[in-house]
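# Okay, here's the prediction I keep looking at, along with the sequence it came from:
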Amino acid sequence: MGFGDLKKKEGLSALNTYMADKSYIEGYQPSQADSVVFDALSGPPPADLENALRWYNHIKSYGAARSSLPGRKRDVSSYGGTAAPAAAGGDDDDDDDDIDLFGSDDEDAKAEREKRLAAYHEKKAKKPALIAKSSLLLDVKPWDDETDMVALEKSVRSIEADGLLWGASKLVPVGYGIRKLQINAVIEDDKISTDFLEEEITGFEDYVQSMDIAAFNKI
């Protein structure tokens, strides 16, 4: 359904609401979707629209590199929609509809209802538990402009653990010739904590000065 006119307060407010639990317009890394929406703005959102402003500043940091972000450009009106509710008649709904809890009092009918209820609950019990995951965007800062950033990133990616998956990364200028490593990670919440990541990453003391979480989104 789109955000509306992103040069007006209403459109910016819609963008701000949309970005409340997201780092990017689509997916878990910057893409042409971010570039299209960014170009539709006339400038930075006002400070009271903090979610939209955070996103704007982050995408602005890519500069001319926005043109090389992955993905395919679409019309700006195609972004910002919400997922349509699941169509009626899915597998689980069929099971529910087939169970008539208020049918005949006949003994055979009761037995059939109990049998089907038992089968329904057994099917539900066999479904795998939902694994809670989070997408993180980490800022890893070196000591100075002489830090070997290739070795720094190699060290970070050498951290391996069950429930941890490293994603895309890039080097972002922070001033005085210093660049920080910005890297995506997907973690399983029950297995990996942000404290664990910080302890492991800052453990590379020859390269890493500090680590910050730039974005944290539940998947």
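Right, received. Where do you want to start?
# From here on, just use CA atoms for contacts and neighbour counts.
Will do.
# Show me the strands in this structure, by range?
Assigned by DSSP state E, the strands in the chain fall at 133-142, 164-175, 178-188, 208-218.
# what's the closest of those to residue 16?
When the strands of the chain are compared for distance to residue 16 using C-alpha to C-alpha, the nearest one is strand 208-218, at 15.2 Å.
# First-to-last residue distance for stretch 156-176?
23 Å (C-alpha to C-alpha, to the nearest Å).
# Okay, buried residues for it please.
The neighbour-count check on stretch 156-176 (16 or more other C-alpha atoms under 10 Å) flags 156, 164, 166, 169, 171 as buried.
# How about residues contacting stretch 91-101?
Judged by C-alpha atoms under 8 Å, 6 or more residues apart in numbering, the contacts made with stretch 91-101 from elsewhere in the structure are 113, 116-117, 120.
# buried set for the longest helix anywhere in the chain?
The single longest helix within the chain, with elements called by DSSP state H, is helix 107-126. Across helix 107-126, burial judged by 16+ other C-alpha under 10 Å covers 110, 113, 116-117.
# Put this next to the first one:
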Amino acid sequence: MACDLAKDTFWFDKARTSDAERIYFEKLYGNKQTQQKNASASSVVDQIARAREQIEKSLSQTNDSFGDMASEAMKKLELMETSNKNMIQKIENLTSLVSKLQDRVKVLEGKSSEKPKEEEEDDDDEDLFASDDEEEDEEASRIREERLKAYAEKKSAKKAVVAKSSLILEVKPWDDETDMKALEESVRTVTMDGLLWGASKLVPVGYGIQKLQISCVIEDDKVSTDDLTEKIEAFEDYVQSVDIAAFNKI
């Protein structure tokens, strides 16, 4: 076998065979890469074309929208110009009206300045009768004062109303052995300015005990109920306590 290999000559052409192998593989893989590059290049071209179409569409739409906006702006400008003209016309009308009113006011002021002079002349004529009016005013004031004086005298002549009250007092004794007649006589001995005693009666309380119920009229400004009860309770031999059973204004 070693002899057979020694007879082969391709081992001596190793460099040439390696070059041939390299060229073969370069051609093989080079075609595939070229195809891939061509495919990728075509896809990029398609994308660029689509992008260009989209840009053109957006530009056309933008131009249309700008055109609509421009037309709307022109319409608004026309409306503003029209309203401005109307406003100017109204201002001119108002200005003319104000000037006319000013002229009229001046005319009226001139007439009013002439009128006071005529009134002063009329006042001079009326002064001739001023003395009679003064005499009438003095007479009226004198009559009024006399009437007021008479009314005051009549009012002062009336008697002042005296405030009075009606009371019913209940005087209680110590026990059933208390002399009720002597008790009543003691109560009636109480005298005060503005005090007037009235009727009385004995009212049974219980267990044979009776209490004295006596009425009186007092003037409110002169007699105090506290002072009256204290004076009655001063009769300690007969009186245990004093109560006000009724109190009425007259």
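Yep, it's here. Predicted model only: the values in this text are computed from it and were never measured.
# After superposing, what score do the chains get?
The TM-score (TM-score structural alignment, normalised by the length of structure 1) is 0.51; 115 aligned residues with a C-alpha RMSD of 1.2 Å.
# need the buried residues of stretch 156-176 of structure 1 in CSV with distance to residue 16 of structure 1, can you?
Formatted as CSV, the buried residues of stretch 156-176 of structure 1 follow (distance: C-alpha to C-alpha, whole Å):
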residue, distance to residue 16 of structure 1
156, 32
164, 30
166, 28
169, 25
171, 27
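# farthest-separated two in the residues you listed?
Spanning the widest gap among these are 164 and 171, at 21.1 Å by C-alpha to C-alpha.
# will you turn the contacts of stretch 91-101 of structure 1 into CSV that also has distance to residue 182 of structure 1?
Supplementary listing: the contacts of stretch 91-101 of structure 1 in CSV, determined by distance: C-alpha to C-alpha, whole Å:
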residue, distance to residue 182 of structure 1
113, 57
116, 53
117, 51
120, 47
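# quick check, nearest of those to residue 32 of structure 1?
residue 120 (44.3 Å).
# just checking, what residue in structure 2 corresponds to the closest one?
In structure 2, the residue paired with residue 120 of structure 1 according to TM-score structural alignment is residue 151.
# do you know how far its match is from residue 55 of structure 2?
Distance, residue 151 of structure 2 to residue 55 of structure 2, by C-alpha to C-alpha: 114 Å.
# mind listing what the closest residue to residue 133 of structure 1 other than its chain neighbours touches?
Across the structure, with C-alpha to C-alpha, 6 or more residues apart in numbering as the measure, the residue nearest residue 133 of structure 1 apart from its sequence neighbours is residue 188 (4.4 Å). Contacts for residue 188 of structure 1 (C-alpha under 8 Å, 6+ apart) come out as 131-134, 163-164.
# same thing with residue 133 of structure 1?
Here residue 133 of structure 1 is in contact with 186-189, 218-219 (criterion: C-alpha under 8 Å, 6+ apart).
# buried subset of these?
Applying 16+ other C-alpha under 10 Å to these, the neighbour count classes 186-189 as buried.
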